[in-house]
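[1] Sequence first, then the predicted structure, then my questions.
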Amino acid sequence: MIQVKGMSEERGKSENLFLFLIFYNPNNEIDDNVGITFHRTLRIPDDGKIYPLPPSLGTFPVKRVDDYIDRVPEAWKKQGGVFIPLYQREAMWLEFMNFNTEYPHALKIAVGKVNALSGETWDEEIKQRNVQDYVVTPLQPWLDGINAGDGYIKQFIAMPLGDGYTVEGQVTGEEKVGGCQIVCYAPNHEQRLKQFTPKPVIHRSLQQSEKSYYGGGGASSDFNLSSLKANSSVDIGLFSSPPPPPSEAFGFVMPPTTTCCSSFEAPCAPTMAHQTISFEQKFSECSLDDECVQSMTNEEADNLDFEGSFEREERKKSGAKELGLAAGGKMKQQIIEDPYGHTFWDESTKARIFIHIVNSEMYEQITGETVPPTPITAQTYSSYNYPWFDFYNEDTGSVGKSNILSQVKSVKEVDQEKYAWPQQNDSSVQINNVTTIKGSFNKDDVRDGDW
């Protein structure tokens, strides 16, 4: 049985939620869980260059389908799950957060029921394959796009169904599913106990995290996870997460190694408090502490850089639509090879969820709420020397190239086939500020137990 739980945000604000898959193993060890967050980010240029990882510019609001059951499409009533709003051609990335590093998880990520690592159609088996089709947490902290092999990915970009842009459409020849699908597995209990040592979880952020279960962007530190204990073996939970005020800009957190019985300070969803500012506050005078980067409206951004007037007009005229995920520019991101092997995972623990993606018009029709303004462009972001990120792990291998996904065309390439002129701004970005974070893993580490 799978349950969806929510916790209202303070001060009567509408409920914006983080998505969490929560597992309880047979021994009632409540630390066996993993969180998934959907981050807004910069769309990197599709200019043939390889870019580092862009930052988070906040998180997407997550809504339960069942809370709007009378307003959603008929197909959703059967599929259930949650939905999030993205603008057309907007980028996103996924963050995976383990509450306790002694409890790794395997997660399959699909886009329109096409596996984002292998390109194979959806299935829920964990087995040996030519291309590994799942990520392993906490070794894999983030996923920014579809697997491009050799330590690279192509960025997730939201596009309407039916126009031939999505990964789903190019791989299957149809665009009838859309969204994102996730299935999560816990390890076999006995195998996990044989040998495992907690590892630090790294954090990709524009500021130091505040002290809390999920870091600065997560639930408050006095949140009691044990209160969520359920009779079912698996819960899928939704939790509100009002972002904290930013503290030190450009920081990142490496929580210390934990003991077998303690919780660690998980990486925060790297966001900044959203606050509307007037354009009279010159952007050139802004720092991250002024919260200018996320709080700019589309109109204000127009005065600063060329996002593309045709893109904004396209959004206004598009109408209410469901979206799928397409391929964007190329960036450096290692998809870490499973160091435990496919037999380490217990298929009986699986829990899955369907994440529907809608454009701003459809989101407003369903919820009655407006969508946060679009992020600024990568060009403007880098012009102020704000940080990008590079993460690598020399102790692990990388997932190999997918022959299927290597054939997927980017949004820009499809544009070139459809139109005689550019449909988006892909001018190159000069990057001079990259924060490098190194992960580590040693399967031969000795586990410390109770004594």
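    Perfect, I can see it now.
[2] Only C-alpha atoms from now on, for both contacts and neighbour counts.
    OK.
[3] Identify each buried residue in stretch 346-353, please.
    With burial defined by 16 or more other C-alpha atoms under 10 Å, the residues of stretch 346-353 counted as buried are 346-347, 349-353.
[4] Quick check: which element contains Q365?
    Using DSSP states H and E, Q365 sits within helix 360-367.
[5] one step back: can you tell me which of the buried residues of stretch 346-353 end up in strands?
    346-347, 349-353 (DSSP state E).
[6] want to throw these into CSV with distance to P61?
    Formatted as CSV, these follow (distance: C-alpha to C-alpha, whole Å):
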residue, distance to P61
D346, 31
E347, 30
T349, 27
K350, 25
A351, 21
R352, 19
I353, 16
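[7] Comparison target, given below:
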Amino acid sequence: MTVTTGPQAIEFSFPDVHADATLRITFHQTLRVPDDPTTYGLPPSLGTLDVRSTREIRPRAVPAADGLLPLWQSEATWIDFSTPQDYPFLVKVGVGGINAITGNSYVPQPDFDAEDYLEAPTQPWLDGFRVDATTVRQFIAMPLGEGYTAAEQLTGTDDGLIRFSVAPLKPDVWAQRPPISRMVVDGCTAAPAGMGLGAGGTIHQSIATPIESHENWDVDARREVSVRIVNSAVWQILTDTPPHRPPLTIDEYLTHGYPWFEWYDDSLARQGGSALSEVQTVRQFGNEKGADPLPDNTSFTPPTPHIVGGA
């Protein structure tokens, strides 16, 4: 079993379980949707973000983590879970010490009663913190220590890490079924080095209810990895590599004519809300502080989204 980090993906490989058991996790640059009462479609990928193994960085320069991810302050990102052979995986996602699906404290072991994980490829993307059955709050990079991040609001602390805990399906279960088809869509000002993820605008995205039996997962083979978010300007100091392009504004986005997407399959959506429904958005928290963290947060009417997937 191996885990590799970089240059543009985190790859979990379980050859001892099955030759097909490989999961690739990538972070995508995307448009930050306005933080307003509108629920938007899924913004597209504007390219994958670089992920650098900390083994390539001077050890004293980086706090403990397996990899580094560069983000500008107020930049949005979404996460793609790609299984090249459609091999199923159980995936837990922790952000700053909380579970991105439930809002509870993050632990790497799956809680089957709480269903605090997602299943790939049934769930191909995660654009933000799950707040209810059909919506998420977009992942937005914000500096630590000012109360903007979701973890800081729920627990008072945020360690700036994105964590993944991954377990493959048992090989004998996989051998008894045909692969599940999956559709793939191709799709600011520098801040302190410490960065976390706050809750941004609302996106229509269902987080599918787990469908695999608990016994089908090889939890003994589970592997973990952590990625530390650093500001893009600091990234260049640490890696001697120029950061990716700055975030697009709404006006630039409309000028390019980028499409919206909608993963239209709410039939499997897990019901009810999560603790993350109590988290204030970056805009709401900033307004209470008398600050303007999202200066270009301009409402607009997006085009009709392209429908992908679904039953």
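    Thanks, I have the structure now. Predicted model, so just to flag it, every value in this text is computed and none were measured.
[8] thinking again about what came up before, which one of the buried residues of stretch 346-353 of structure 1 is nearest S440 of structure 1?
    Checking these against S440 of structure 1 with C-alpha to C-alpha, the nearest one is D346 at 24.5 Å.
[9] before we move on, the earlier item: onto which residues of structure 2 does the helix holding Q365 of structure 1 map?
    Aligning helix 360-367 of structure 1 against structure 2 (TM-score structural alignment) gives residues 232-239.
[10] how about the strands in the stretch 201-311 of structure 2?
    Taking DSSP state E, counting those that start in this stretch, the strands of the stretch 201-311 of structure 2 run over residues 223-231, 261-263, 306-308.
[11] quick one: what helix or strand has the one residue sitting closest to the centre of structure 2 in it?
    The residue lying closest to the centre of structure 2 (C-alpha atoms, centre = their mean) is I79, at 3.9 Å. Assigned by DSSP H and E, I79 of structure 2 belongs to strand 76-82.
[12] How about residues contacting that strand?
    Strand 76-82 of structure 2 is contacted from outside by 23-32, 120-121, 123-128, 138-141, 247, using C-alpha atoms under 8 Å, 6 or more residues apart in numbering.
[13] in that strand, what's buried?
    Buried-residue list, strand 76-82 of structure 2, by 16+ other C-alpha under 10 Å: 76-82.
[14] Tell me the one of those residues nearest F14 of structure 2?
    Taking these together and measuring to F14 of structure 2 by C-alpha to C-alpha, the closest member is S82, at 14.5 Å.
[15] Please pull up the equivalent of that closest one in structure 1.
    Correspondence of S82 of structure 2 to structure 1, assessed by TM-score structural alignment: M97.
[16] all helices for structure 1, in order.
    With helices called from DSSP state H, structure 1 shows them at 74-79, 167-172, 189-194, 292-295, 298-302, 309-317, 360-367, 378-383, 411-418.
[17] Can I get those helices in TSV including mean neighbour count?
    Putting the helices of structure 1 into TSV (neighbours: other C-alpha atoms under 10 Å) gives the following:
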stretch	mean neighbour count
helix 74-79	12
helix 167-172	23
helix 189-194	13
helix 292-295	23
helix 298-302	15
helix 309-317	13
helix 360-367	18
helix 378-383	18
helix 411-418	16
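[18] any idea what M195 of structure 2 aligns with in structure 1?
    Matched by TM-score structural alignment, M195 of structure 2 corresponds to L323 in structure 1.
[19] surely that match meets I357?
    Yes: using C-alpha atoms under 8 Å, L323 of structure 1 is in contact with I357, at 5.2 Å.
[20] what touches both of those two?
    178-179.
[21] And P171 of structure 2? What does it align with in structure 1?
    The alignment partner of P171 of structure 2 in structure 1, by TM-score structural alignment, is H189.
[22] Apart from its neighbours in sequence, what residue is nearest that match?
    Leaving aside its chain neighbours, H189 of structure 1 sits nearest to N25 (7.6 Å; criterion: C-alpha to C-alpha, 6 or more residues apart in numbering).
[23] Would you quantify the distance from whichever residue in structure 1 pairs up with L268 of structure 2 to Q155 of structure 1?
    The equivalent of L268 of structure 2 in structure 1 is G397 (alignment by TM-score structural alignment). Noted for G397 of structure 1: a distance of 21 Å to Q155 of structure 1, by C-alpha to C-alpha, to the nearest Å.
[24] Those two: who's more crowded?
    Taking other C-alpha atoms under 10 Å, G397 of structure 1 and Q155 do not tie; Q155 has more neighbours (29 against 15).
[25] before we move on, back to that, of all the helices of structure 1, which one is nearest I30 of structure 1?
    For I30 of structure 1, the closest of these is helix 189-194, at 13.2 Å, according to C-alpha to C-alpha.
[26] Can you list the neighbours in contact with the closest one?
    25, 103, 344.
[27] Could you rerun that using 7 Å?
    With C-alpha atoms under 7 Å, 6 or more residues apart in numbering as the test, helix 189-194 of structure 1 has contacts from F344.
[28] check contacts around P104 of structure 1.
    Contacts of P104 of structure 1 (C-alpha under 7 Å, 6+ apart): 136-138, 186-187.
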